[in-house]
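J.: sequence and computational prediction follow.
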Amino acid sequence: MTGFFAILKKISILADDTTIALKHTSSILSDDIAVTAEQSSSFRASRELPAIWSITKGSFLNKLIILPIVFLLSAFLPSVIIPILIMGGVYLSYEGFEKVHAYIFPHNEDSKDKAELTDEEVLVQEKENIKDAVVTDFVLSIEIV
């Protein structure tokens, strides 16, 4: 009977380790949900899936770049991490202020209706929104990791 309880104990330890790993993974991926929800609201319906796919590819590339660098920095230069976090926080604060400012004082160019845009203007705006989403994802990923 002791063998049975030993197996149950090992299963519970494994479940605890899995829970901890899932918490870390979900925090890394949760920023992508916020970025894509905010950034994808400005696309035309026919372009939403390709744009979200582009943001997803950029986000994946961000993770491939960030994770090895963060591991190396934490191993060899841990004192650099705090200034990097401060710079990321300043950037995210600037982005937030810019959104609030644009909401209170709308820009003249934003008043143009989406239906009035030509296909070329839509593609240029889409590329700009994708780039902004990937940059924001990069900073959020650094802050979370």
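T.: Good, I have the coordinates.

J.: please count neighbours and contacts with C-alpha atoms only from this point.
T.: Fine.

J.: and the helices in the chain?
T.: Taking DSSP state H to define them, one finds helices in the chain at 2-39, 48-76, 81-104, 119-144.

J.: residue 84 and residue 54: what is the separation?
T.: Separation of residue 84 from residue 54 (C-alpha to C-alpha, to the nearest Å): 26 Å.

J.: let's bring in a second one:
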Amino acid sequence: MPGSSLLTLLDDITTILDDVATFTKVATQKTAGVLGDDLALNAQQVTGVKASRELPVVWAVFKGSMINKTILVPAALAISAFAPWGITPLLVLGGLFLCYEGVEKLAHKFLHPKAEIEAHKAKLAAAVVDPTVDLVALERDKIKGAIKTDLILSAEIIVIALGTVSSEPFVTRVGVLIGIAVLITVGVYGLVAGIVKLDDVGLYLTRREGEGRLVDVAHRVGRFLVSAAPYLMKFLSIAGTAAMFLVGGGILTHGIPPLHHVLEQATAWATGVGAFAGWVTPQLLNALTGVLAGAIVLALVTLVGKLRPAKPNPTQP
């Protein structure tokens, strides 16, 4: 009967939406490790931009990020529909990249002399105040770099989310990936906008005129925000790096059968010792796996870079 068919359809739709909401929540939790680094990297991308142009730059990168996900989500769904066997290898590759990026960040100060890093920062600072520098071109380059970074991190997030719902119906996968793409993009760039303007908010509060307890409180909050902004950036960077090892290592230990077997055995033994040991052991093993895997990939990348013949310098005869 038409009435019962309609009710059945509505029940199916309700079930699908409930599944989408549930798996979106799970996928969001699993991709949260990438978000810390995503947040820190994108906030760092707009440093060196004039204060009046910070939000327009964030908005431009946000639009680029949405375009990235408009490409990545259908590609991920196509893989899950026509080549589901490729999801695990993609997850492992994404995990290896996360681990490599984490180790590269730790090794950055050893791979790049401090003088080189300081010179780069000084060059950016000088470019902002130099009237002869084309700030439009500088801003455009920053936006392109941020969008490229977003493309890599978005691919990792989409693949991780896809792995979470790979065995679910196709409609559920569509809903989860679209939900993850929208929520993460809006959430990340909303927070990035807040972070880059945090010192401006603090400065505004410190300059409030008047007398009274409320004005005094505003001044104190403003000074706190101004002083806390750089520490927040450092915290996000540290938390993001740690999350990269935990998430990347976790992908590897769950995607590579021998590592998964070792993790299960170690977790079972630790659980027998105590609940806390049972919880912390897999975290430590995931992090250790992430560090070791990242170090191996970094060593290989560095070796290949050294063996590759140097490009001739056109300025030299």
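T.: Yep, it's here. All values reported here derive from a predicted model rather than from experimental measurement.

J.: okay if I get the helices of structure 1 as CSV plus mean neighbour count and distance to residue 110 of structure 1?
T.: Converted to CSV, those look like this (neighbours: other C-alpha atoms under 10 Å; distance: least, C-alpha to C-alpha, whole Å):
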stretch, mean neighbour count, distance to residue 110 of structure 1
helix 2-39, 13, 15
helix 48-76, 15, 20
helix 81-104, 13, 9
helix 119-144, 18, 11
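
J.: closest one to residue 112 of structure 1 among these?
T.: For residue 112 of structure 1, the closest of the helices of structure 1 is helix 119-144, at 11.4 Å, according to C-alpha to C-alpha.

J.: got the angle for the closest one vs helix 81-104?
T.: 140 degrees (axes from the mean of the first three to the mean of the last three C-alpha atoms, to 10 degrees).

J.: what inclination does helix 119-144 of structure 1 have with respect to helix 2-39?
T.: Using the same axes, to 10 degrees: helix 119-144 of structure 1 against helix 2-39 is 140 degrees.

J.: so what's the gap between helix 119-144 of structure 1 and the chain middle?
T.: 10 Å (C-alpha atoms, centre = their mean, to the nearest Å).

J.: for stretch 92-110 of structure 1, same thing?
T.: Distance, stretch centre to chain centre, for stretch 92-110 of structure 1: 20 Å (C-alpha atoms, centre = their mean).

J.: could you do stretch 7-18 of structure 2 as well?
T.: Stretch 7-18 of structure 2 has its C-alpha centroid displaced from the chain centroid by 33 Å (C-alpha atoms, centre = their mean).

J.: check contacts around residue 157 of structure 2.
T.: Shown in contact with residue 157 of structure 2 (C-alpha atoms under 8 Å, 6 or more residues apart in numbering): 31, 34.

J.: map it across to structure 1 for me.
T.: For residue 157 of structure 2, the aligned position in structure 1 is residue 141, judged by TM-score structural alignment.
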